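Undergrad: Make a model of this:
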Amino acid sequence: MAKIKAGVLGATGAVGQRFIEGLKSHPWFELTSLAASERSAGKKYREAAKWRLESELPDDIAEMTVVNVDPREVDADIVFSALPAADAMSVEPAFAAAGCAVASNTSSYRMVEDVPLLIPECNHEHLDIIKVQREKRGWEGFLTTNPNCTTIMFTLPLKPLMKFGIESVHMASMQAVSGAGYEGVPSMAILGNVIPYIGGEEEKCETEPQKILGHFDGERIINANFSISASCHRVPVMDGHTEALWVKMRDNPTPEEVRQAMLDFDPGLDDLPTSPKKALIVKDEPDRPQPRLDRMRGNGMSVSVGRIRSGIRFICMGHNTVRGAAGASILNAELLVKKGLL
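TA: All right, here's what the predicted structure looks like:
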C-alpha cells in the first residue's frame, strides 16, 4: 500500500524525537512534516533540535525544514502530538477539524467523553466512538489519545486479570527521570535521591485505567468499576518505569492463576509493525524485572511482570518514552489503519 503521510507536532522535544525514531523507517507511514514552536520554524531540523537519542538522526530528516504547528503548514494525513498539554487544548482540535487524524500523547483530551483513550491490546473496540465524536463535533478528522506513561505499564497487566473481577488496586511507582524531559529534573535534585511527588501523576493513574478497561455501549464509554490508590515517585533511573501493584479481586485467584492469565494473554495484534511478539513478558527470577535489563524487551514495547505473590502482589516495568509515549501513539495509529480509519 502507499505510505500514509505523517507529521510530528512538538518534533524537537524528547517525545518528539522518539516519534521521529519510530517513524523514520516505518513500513506504513512516511514522515513528511516536522512542526515545532515559532523559534524553531523555518530552520533545518538539525539546527532546531539537539538530537539526544542513542540512535542516529538520518540525514534526510536532519535536512527537513521545521514548520509552524498549524494545519495550513503541516502536510500530513495523520499527526502525532508531543505538544505541551496547554498548547494541545487548542491545536489538536484544529488539526482534527482540518481533516487530520490526531494521535496524541498529551493529557489534554484523555478523559473527554467522546475521545478514545487507547491501549490497543486492551480496548481496540473503543475506536467505535470516533463515529460519535465526528458527528458531535462536525470534524472531518478525529482525535485519539494514549494514556499516561505510568498508567500504560500497570493497565496492560491488569487487562488479563479483569476476568477475576478486579475490585481495587494499589500502585506505587518508581519513575525514570526521562519522564520529566531532558531538563525536567536537575541532576543535583535526583542523584542519590528519591523524590516522592510528581505533579498530577497520581490523579492520572487513579482515573485513566477505569476508562481504558471499561466498555463502549454504542454511545459512550462506561468506566470499569474498581478503585485505584496510587503513590508516584521519581528515582535516579534514566529510562524505564517500575511499579509495584497490589490487586484485590472478587474471585481471589492464586498467584499461579494470575501468572498463567498473563502468559496466555494474546491480543491478536501480531500484524501491527510496532506490536511486540509478547505484550506481557512474565519473569520468574526473584529479582526481575529491572529497568536496565528489561526496558528494551519487544523493542521497548513489551511490559515485563515479575514477583507475582499471594495477595495478589507483583512488579511491572516498561520503557516510559517508548511503550509509555511515542511507541504507544504509533501503535494506536497502526490500529487506525487496521480498522480502516486511515
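Undergrad: hey, let's count contacts and neighbours off CA atoms from now on
TA: Noted.
Undergrad: And the helices in the stretch 51-200 of the chain?
TA: Secondary structure of the stretch 51-200 of the chain (DSSP state H, counting those that start in this stretch): helices at 59-62, 85-97, 120-123, 129-137, 149-158, 187-190.
Undergrad: what's the most buried one of these?
TA: Of all these, helix 149-158 has the most neighbours on average by mean count of other C-alpha atoms under 10 Å, namely a mean of 25.
Undergrad: Check which helices and strands that one sits against.
TA: helix 201-212, strand 241-249, strand 303-309, strand 313-318 (3 or more C-alpha pairs under 8 Å, 6 or more residues apart in numbering; DSSP states H and E).
Undergrad: Redo those as a markdown table? Include distance to residue 234.
TA: Below are the helices and strands packed on helix 149-158 laid out as a markdown table (distance: least, C-alpha to C-alpha, whole Å):
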| stretch | distance to residue 234 |
| --- | --- |
| helix 201-212 | 11 |
| strand 241-249 | 9 |
| strand 303-309 | 19 |
| strand 313-318 | 14 |
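Undergrad: Quickly compare these and say which is most buried.
TA: strand 313-318 (a mean of 26).
Undergrad: that older thread, save the helices of the stretch 51-200 of the chain as a markdown table, and put in distance to residue 313 too.
TA: Shown next, in a markdown table, are the helices of the stretch 51-200 of the chain (distance: least, C-alpha to C-alpha, whole Å):
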| stretch | distance to residue 313 |
| --- | --- |
| helix 59-62 | 45 |
| helix 85-97 | 33 |
| helix 120-123 | 21 |
| helix 129-137 | 34 |
| helix 149-158 | 12 |
| helix 187-190 | 28 |
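Undergrad: Of all these, which one comes closest to residue 286?
TA: helix 149-158 (18.2 Å; C-alpha to C-alpha).
Undergrad: which residues are contacting that closest one?
TA: 119, 121-122, 173, 175, 179, 204-205, 208-209, 241, 243, 245, 262, 279-280, 303, 305, 316-318, 320-321, 323-325 (C-alpha atoms under 8 Å, 6 or more residues apart in numbering).
Undergrad: again with stretch 242-261
TA: Contacts of stretch 242-261 with the rest of the structure, by C-alpha under 8 Å, 6+ apart, involve 153-154, 160-161, 164-175, 282, 290-291, 308-318.
Undergrad: and this one, so I can compare the two:
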Amino acid sequence: MTSPIPVTVLGATGLVGQRFVRRLAGHPWFSIAHLVASERSAGLRYAEACTWRAGGPPHAGWGETRLEAIDEPRQATPVVFSALESELARDVEPAFARQGSLVFSNASAWRMEKDIPLLVPEVNPRAIELLDRQKSLRDWSGGIVTNPNCVTAILSLPLAALHRARGLAAVRVSTFQALSGAGARGLFALDALDNVIPHILGEASKISAEMSKILAFEDEKDGPVISASCHRVPVGNGHGMDVSLAFRGATPTVDEASRLLATFRGDDVLGGLPTSPSPPLRVHGLPDRPQHVLDLSDTDMTVHVGNLEPCPVMGLKLYALGHNLERGAAGGSLLNAELARAMGYIRS
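TA: Next up is the predicted model:
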C-alpha cells in the first residue's frame, strides 16, 4: 500500500484553512504534516488558536497539534495547500515552489500569470500542463497551481457545459454571495443584518478576467464577454447567481439546456478522484430551486442549477448555487491536487 503524501496547510486557522484540514483528515492520498499560521498563533495548539467553524468533529481531530510559523525549507512537503491572503501569498508561495513544493493556492496573487494554471478540473484539465512551461521559465523545482475566485469556480461549470455545446457570446451575472466569502472577520454583524450590500471590492473584475482565461483555454478561442455585479447577502455559506446568456448561434431551448447541463461530465480521469462529485452539475426542475437550506450540503462540491427560462433580452437565463468554501475554495483546490497526482505531476 502506498504511503500518504505529506502536505502543509498555510493559513490553517482561517475559514478556508479549516476546510482544508477537515477534508484532509482521513484523505486516502494526502496526510497533514504541518499546520501553519501567523507568528501570533505559532506555538499554540490548533484548538487554542482557532474557533472551529468548518463543521464535523472539532478541529477534525487536529486540535492538539502545535501551529507553526512559516518556515519554507522545513515545511516544503511535496504538496502545499495555501489559504493565505494574496499580499502574503505573492512572496510565500514562490518560496515554497523554489523549495520543490507544488503549491495549490486559493489566493488571487498568481491567477492571471500566463504560465500559472487557473484550474477547474471539469472545465480545463489541460491547464495543468502549464506547469511544464512554468518550471522552465521560472527555474522552480516545484510550482504553483491556482483555483479561481469562489464565484468563478462555481459558475464555470454550467457555463462550460453550455459553451462547449453552443458557444457563449455574452454572460450577464448578478451574484448573491454569502457572508463567509468575506472571511471570519470580513463584515460586522450590524452591516450584514437585514441588509444586502450591492458591491464587493474587486470581485466583478476578477469574475470577468478569470472566467475568460478559463473558458478561452478550454476551447482555444476567445471566451464570452462577461458583465458581473456582486452583492453580499445575509446567509452563512453558499453563493447564488442569477445568470443571463447570449449564444453565438441558436439559443438552446430550456429542455435542451437542461439536458446539456445534466449530462455534463469532465475528463474520464475525474472519475477516480476522491473529491470529484458525480454528477458535477445537478439540475433542479422546480421553479423555486435550488435553495441554500434545501439543496446545499455542508461539504457540497456539486453545483446546483435551476430556474431555467427563456430570456427576452439575452436568450436564456438560469440560477446557479454552489458552496463558496468547498467548490469555491478548499474542495476545489484539493480536487486540483488530486488531478495533478493523477496526471503524474505529484509523485507518491
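Undergrad: Just give the TM-score of the two.
TA: Remark: TM-score between the superposed chains equals 0.95 [TM-score structural alignment, normalised by the length of structure 1]; 337 aligned residues with a C-alpha RMSD of 1.5 Å.
Undergrad: that older thread, which of the helices and strands packed on helix 149-158 of structure 1 sits closest to residue 67 of structure 1?
TA: That would be helix 201-212 among these, by C-alpha to C-alpha, at 31.4 Å.
Undergrad: Which part of structure 2 matches the closest one?
TA: Aligned using TM-score structural alignment, helix 201-212 of structure 1 spans residues 203-214 in structure 2.
Undergrad: For structure 2, which segments count as strands?
TA: 5-10, 30-36, 79-82, 102-105, 143-146, 168-177, 225-232, 239-247, 281-283, 303-311, 315-322 (DSSP state E).
Undergrad: Mind putting these into TSV with distance to residue 16 of structure 2?
TA: Shown next, in TSV, are those (distance: least, C-alpha to C-alpha, whole Å):
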stretch	distance to residue 16 of structure 2
strand 5-10	10
strand 30-36	13
strand 79-82	9
strand 102-105	11
strand 143-146	14
strand 168-177	16
strand 225-232	18
strand 239-247	15
strand 281-283	23
strand 303-311	18
strand 315-322	15
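Undergrad: between the ones you listed, which one is nearest to residue 274 of structure 2?
TA: strand 30-36 (10.8 Å).
Undergrad: just the angle between the closest one and strand 5-10, please?
TA: Calculated by axes from the mean of the first three to the mean of the last three C-alpha atoms, to 10 degrees, strand 30-36 of structure 2 forms an angle of 30 degrees with strand 5-10.
Undergrad: Run through who's touching strand 30-36 of structure 2.
TA: 4-12, 21, 24-25, 42, 65-70, 75, 77.
Undergrad: show me the contacts for residue 287 of structure 2.
TA: Residue 287 of structure 2 neighbours (C-alpha under 8 Å, 6+ apart): 306, 307.
Undergrad: now swap in residue 112 of structure 1 and tell me
TA: By C-alpha under 8 Å, 6+ apart, residue 112 of structure 1 has no neighbours at all.
Undergrad: Read off where stretch 177-185 of structure 1 ends up in structure 2.
TA: Going by TM-score structural alignment: stretch 177-185 of structure 1 matches residues 179-187.
Undergrad: closest one to residue 329 of structure 1 among the helices of the stretch 51-200 of structure 1?
TA: Of the helices of the stretch 51-200 of structure 1, nearest to residue 329 of structure 1 by C-alpha to C-alpha is helix 120-123, at 9.9 Å.
Undergrad: For residue 252 of structure 1, give its distance to residue 243 of structure 1.
TA: 21 Å (C-alpha to C-alpha, to the nearest Å).
Undergrad: I'd guessed residue 231 of structure 1 sits against residue 169; true?
TA: No. Using C-alpha atoms under 8 Å, residue 231 of structure 1 is not in contact with residue 169; the gap is 11.5 Å.
Undergrad: ok, and the closest non-adjacent residue to residue 109 of structure 2?
TA: Among residues not flanking residue 109 of structure 2 along the chain, residue 86 sits closest, at 5.0 Å (C-alpha to C-alpha, 6 or more residues apart in numbering).
Undergrad: mind listing what the one you found touches?
TA: Residue 86 of structure 2 touches 107, 108, 109, counting by C-alpha under 8 Å, 6+ apart.
Undergrad: Can you tell me which of these has the most neighbours?
TA: residue 107 (22 neighbours; other C-alpha atoms under 10 Å).
Undergrad: Aligned to residue 236 of structure 2, what sits in structure 1?
TA: That one, residue 236 of structure 2, aligns with residue 238 by TM-score structural alignment.
Undergrad: got it, and residue 126 of structure 2?
TA: Under the alignment (TM-score structural alignment), residue 126 of structure 2 maps onto residue 125.
Undergrad: Residue 20 of structure 1 versus that match, what's the distance?
TA: For residue 125 of structure 1, the distance to residue 20 of structure 1 - C-alpha to C-alpha - is 28 Å.
Undergrad: Pick out whichever of those two has more residues nearby.
TA: residue 20 (22 against 13).
Undergrad: How about the contacts made by that one?
TA: 8, 11, 31.
Undergrad: got a markdown table for these, with distance to residue 56 of structure 1 and neighbour count too?
TA: Below are the contacts of residue 20 of structure 1 laid out as a markdown table (distance: C-alpha to C-alpha, whole Å; neighbours: other C-alpha atoms under 10 Å):
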| residue | distance to residue 56 of structure 1 | neighbour count |
| --- | --- | --- |
| 8 | 18 | 30 |
| 11 | 16 | 29 |
| 31 | 16 | 23 |
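Undergrad: of those, closest to residue 53 of structure 1?
TA: After measuring these against residue 53 of structure 1 - C-alpha to C-alpha - the closest member comes out as residue 11, at 13.2 Å.
Undergrad: need the contact list for the closest one.
TA: 17, 19, 20, 34, 35, 36, 82.
Undergrad: Of those - the most surrounded one?
TA: Counting by other C-alpha under 10 Å, top hit in the contacts of residue 11 of structure 1: residue 34 with 30 neighbours.
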